[in-house]
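Visitor: Let me see the structure of the following:
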Amino acid sequence: MQQQIAPEQNGESKPDLTIGFLLMKQFTLASVAGLVESLRFAADESFSSRQIFCRWEWMTCDDQPVTASCGLPVSPTAALDFSRNWDYFVVAGGLLEETRQPPQWLLHALREIHARNIPIITLCSGAFVAGNAGLLDGRQCAIHFTTRDEFRLRFPKAIPVIDKTYIKDGGIISCPGGTAIDLAADLIRQHCGLVRSQKVLKYLLVDDTAVPASRAKQKENQNPPDVYENDVVNKVIELMKHHLDSPVPLAEVAAFAGVTFRQLNLIFTKCTSYSAAVYWRRMRLEQARKLMADSSNSINAIAAATGFADASHLIAWFRKQYGETPSSYRKRRREVEKLIKP
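Guide: Below you'll find the model as predicted:
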């Protein structure tokens, strides 16, 4: 698992997608490999495995090499540093003996990462680590069918699900194992655009047209909002989704949901880790980025289509959210499309 990290050139902004991997002892290789190989294909303009548009690091609990459950040794590429502003932090589990009773310092660190609104991805038995940290209470969690009974006993407040390739709920993305390519493709589509997501599936020999029923609904809406175990939140998210171009006052949204403005924000913060206003703005920014990647519409037109006052308003929030301007983002998308289109 060697990697080539390309230095930033000409003052380029941060990559589209950054992921920190914490490899637990005896981690399952298949899901980690499926996720990182997908990133590798999306990370470069060609196929030189340079970490340009996507970047990742391997870390371990003691900064020493670990061995996967299949016997493959892996050395960390970076010291374990929870202060980094990753787009996602992955806890890669495997054999339950290594994840049933994780150290308290790790649980504390994961709670802090979650409080900073950095999504945590659990692979395989990594869900047991998140469960021990109390991050799955009241939330759905995708787990492997072989661990369901023990998971229920250990975490009675969590909601285990065994028929999903992954679940996003409350800032935790749980993946029960397998290849994790579905999860990787959707992350890449969300952060890097549809073209590079299709490139990944093509070169991993995945037929994107022959998707199982569990993925069909996701294909209809390339950036589906999270689904939460709260009727008010789900009802409001549906309203937000249908008013991306014309946000209505949140007081009216709260009235629509039958709660007060204060209650609305409390519920949203508990379920999504964001206030209702921030969640809605992030949805609109994601839609704007999708339109920039997949259309030739002007920034003014995209601003109007996503509920921003004008182009400068959108540019300011886009730069704050993604660390670059829409024009620089689009420029890199065009370069990638030229290289990978036949």
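Visitor: okay, CA-based contacts and neighbour counts for the rest of this
Guide: Will do.
Visitor: Need the residue closest to the centroid of the chain.
Guide: L187 (5.3 Å; C-alpha atoms, centre = their mean).
Visitor: and the gap between that residue and N132?
Guide: 26 Å (C-alpha to C-alpha, to the nearest Å).
Visitor: and what of F27?
Guide: 17 Å.
Visitor: Name the residue in the two with the higher neighbour count.
Guide: F27 (29 against 20; other C-alpha atoms under 10 Å).
Visitor: How many neighbouring residues does the closest residue to that one other than its chain neighbours have?
Guide: Excluding its sequence neighbours, the residue lying closest to F27 (C-alpha to C-alpha, 6 or more residues apart in numbering) is G94, at 3.9 Å. Residues near G94, counting by other C-alpha under 10 Å, number 25.
Visitor: And R333, by the same measure?
Guide: R333, neighbours per other C-alpha under 10 Å, totals 20.
Visitor: what sits against the closest residue to it other than its chain neighbours?
Guide: Using C-alpha to C-alpha, 6+ apart and skipping the chain neighbours, the partner closest in space to R333 is A293 (6.3 Å). By C-alpha atoms under 8 Å, 6 or more residues apart in numbering, the contact set of A293 is 192-194, 330, 333.
Visitor: From these, which land in helices?
Guide: When DSSP state H defines the helices, the subset of those inside them is 192, 194, 330, 333.
Visitor: what about V161, how many neighbours?
Guide: For V161, using other C-alpha under 10 Å, the count is 18.
Visitor: typo on my end, L183
Guide: 22.
Visitor: just D16 next, same as before
Guide: For D16, using other C-alpha under 10 Å, the count is 21.
Visitor: who's in contact with it?
Guide: Contacts of D16 (C-alpha under 8 Å, 6+ apart): 53-54, 191-192, 322.
Visitor: Dump the residues you listed into CSV; add neighbour count and distance to F41 as well.
Guide: Shown next, in CSV, are these (neighbours: other C-alpha atoms under 10 Å; distance: C-alpha to C-alpha, whole Å):
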residue, neighbour count, distance to F41
F53, 23, 10
C54, 23, 9
H191, 23, 14
C192, 25, 12
Y322, 19, 21
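Visitor: one more to put side by side:
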Amino acid sequence: MLRTIAAVLVEDFTPFELGVVCEVFGVDRTGEGGPAFDFRVCGECPGEPLHCEQGFAVVPTVGLTGLVDADLVIVPAAAVRGDYSPAVLDALRAASNRGTTLLSVCSGAYLLGAAGLLDDRRCTTHWRYIDDFQRRFPRADLDPDVLFVDDGSIVTSAGTAAGIDACLHLVRREIGSTAANLIARRMVVAPHREGGQRQFIDQPVPTTTDTGLQPVLDGILDDLTVEHTVAELARRANMSTRTLLRHFTAETGTTPHRWLTLQRIRHAQHLLEATALDVEQIARATGLGTGPLLRHHFRRIVGVTPKEYRATFTLRTPNP
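Guide: Got it, this is the predicted structure:
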């Protein structure tokens, strides 16, 4: 059961990831039927400010002793360093030895790795850190693609929004779907995305070349209902199909088919939010053709059904 939540803050923390943790566990929603959390932000030296590169500071009011009775200890993202405070690492090890659940958000996994807690454990982190993380923690069983990994007492998540997914997953796992859905609705986020869903960018996207494909991409977006073949895209770009595929992957990080499907799903999300069109109409308007095909791709990419997405994100009566 999750009752006491301790977030461990270190110097050069990342404010968005801290904000995610605060939003999920630090907002009192008991008046709406939400779970009651005892949430605390802890630091090695309580009362002393910890800074972020955005130019402001946060002052933790609780020391590392705040981890002792915590049911969940969270390590938000922070700047990647060569080493970390021995006191913080010792506190994380002690929490793990007590059986406390640990959650890292994005680069927070580095602190768990430095504490030796990810040795022979499944884990993940943001895709941009994958190579460096594997070099520094070769014993960690790193999955570079997924949004988050639940390895029982340790949950690790990828960047930014994946931290929301991991937090809501833990609420669902420990308290139930009703509590998780209530928090998600208040935050106006998707109530559930499977941890095994791939990170939004599969691989780091290289610098765009001088033979940019933006005019071709713009042409695709002008009419998503058209079946854009690789041969047709190559003709527009004045390239061979092989060259087109190479440049397309370099500039978008994925294949033409997957990129087109993603754009269609993005457009479907907009139509679900802003219109009263049914699923079959949206399928035709996005070029996906049929409702079942739209549902298949939508759930695979977004993590929920179109109906669930509309229920979560439609805040007022949509336009016809």
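Visitor: care to give me the TM-score?
Guide: After superposition, the two chains reach a TM-score (TM-score structural alignment, normalised by the length of structure 2) of 0.55; 196 aligned residues with a C-alpha RMSD of 2.7 Å.
Visitor: before we move on, the earlier item: can you put the contacts of D16 of structure 1 in CSV and add distance to C175 of structure 1?
Guide: Shown next, in CSV, are the contacts of D16 of structure 1 (distance: C-alpha to C-alpha, whole Å):
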residue, distance to C175 of structure 1
F53, 23
C54, 20
H191, 19
C192, 21
Y322, 25
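Visitor: longest helix anywhere in structure 2?
Guide: Max-length helix for structure 2 by DSSP H is helix 256-274.
Visitor: Which residues belonging to that helix are considered buried?
Guide: 256, 259-262, 264-269, 271-274 (16 or more other C-alpha atoms under 10 Å).
Visitor: Repeat that for stretch 252-263 of structure 1.
Guide: Quick answer for stretch 252-263 of structure 1 (16+ other C-alpha under 10 Å): 253-254, 257, 260-261.
Visitor: what range in structure 2 does it sit on?
Guide: Mapping stretch 252-263 of structure 1 onto structure 2 (TM-score structural alignment) gives no aligned residues.
Visitor: What's the match for F155 of structure 1 in structure 2?
Guide: Checking with TM-score structural alignment, F155 of structure 1 has F137 as its match.
Visitor: which helices and strands sit right next to the longest helix of structure 2?
Guide: The criterion is 3 or more C-alpha pairs under 8 Å, 6 or more residues apart in numbering; DSSP states H and E, and the helices and strands that helix 256-274 of structure 2 contacts are helix 241-252, helix 279-286, helix 291-302, helix 306-313.
Visitor: mind redoing it with 10 Å?
Guide: Packing contacts for helix 256-274 of structure 2, counted by 3 or more C-alpha pairs under 10 Å, 6 or more residues apart in numbering; DSSP states H and E, involve helix 214-222, helix 230-237, helix 241-252, helix 279-286, helix 291-302, helix 306-313.
Visitor: Next, please give the residue ranges for the strands of the stretch 51-200 of structure 1.
Guide: 54-59, 66-67, 73-74, 88-92, 120-123, 140-142, 159-161, 167-169, 172-175 (DSSP state E, counting those that start in this stretch).
Visitor: starting at the chain centroid, how far to the longest one?
Guide: This means strand 54-59 of structure 1. 14 Å (C-alpha atoms, centre = their mean, to the nearest Å).
Visitor: what range in structure 1 matches stretch 220-228 of structure 2?
Guide: Going by TM-score structural alignment, stretch 220-228 of structure 2 sits over no part of structure 1.
Visitor: Please apply the same query to stretch 104-123 of structure 2.
Guide: Using TM-score structural alignment, stretch 104-123 of structure 2 pairs with 122-141 in structure 1.
Visitor: Could you double-check that R40 of structure 2 sits in contact with F25?
Guide: Yes. Contact criterion C-alpha atoms under 10 Å: R40 of structure 2 and F25 qualify, at 9.3 Å.
Visitor: okay, those two: which has more neighbours?
Guide: Counted by other C-alpha under 10 Å, R40 of structure 2 and F25 do not tie: F25 has more neighbours, with 26 against 22.
Visitor: And the more buried one, what's its match in structure 1?
Guide: That one, F25 of structure 2, aligns with L39 by TM-score structural alignment.
Visitor: residues in contact with its match?
Guide: Contact analysis of L39 of structure 1 by C-alpha atoms under 10 Å, 6 or more residues apart in numbering lists 17-19, 33, 49, 51, 53-56, 181, 184-185, 187-188, 196-197, 200.
Visitor: do the same with S214 of structure 1
Guide: 163-166.
Visitor: That one sits in which helix or strand?
Guide: Per DSSP states H and E: S214 of structure 1 is located in helix 213-220.
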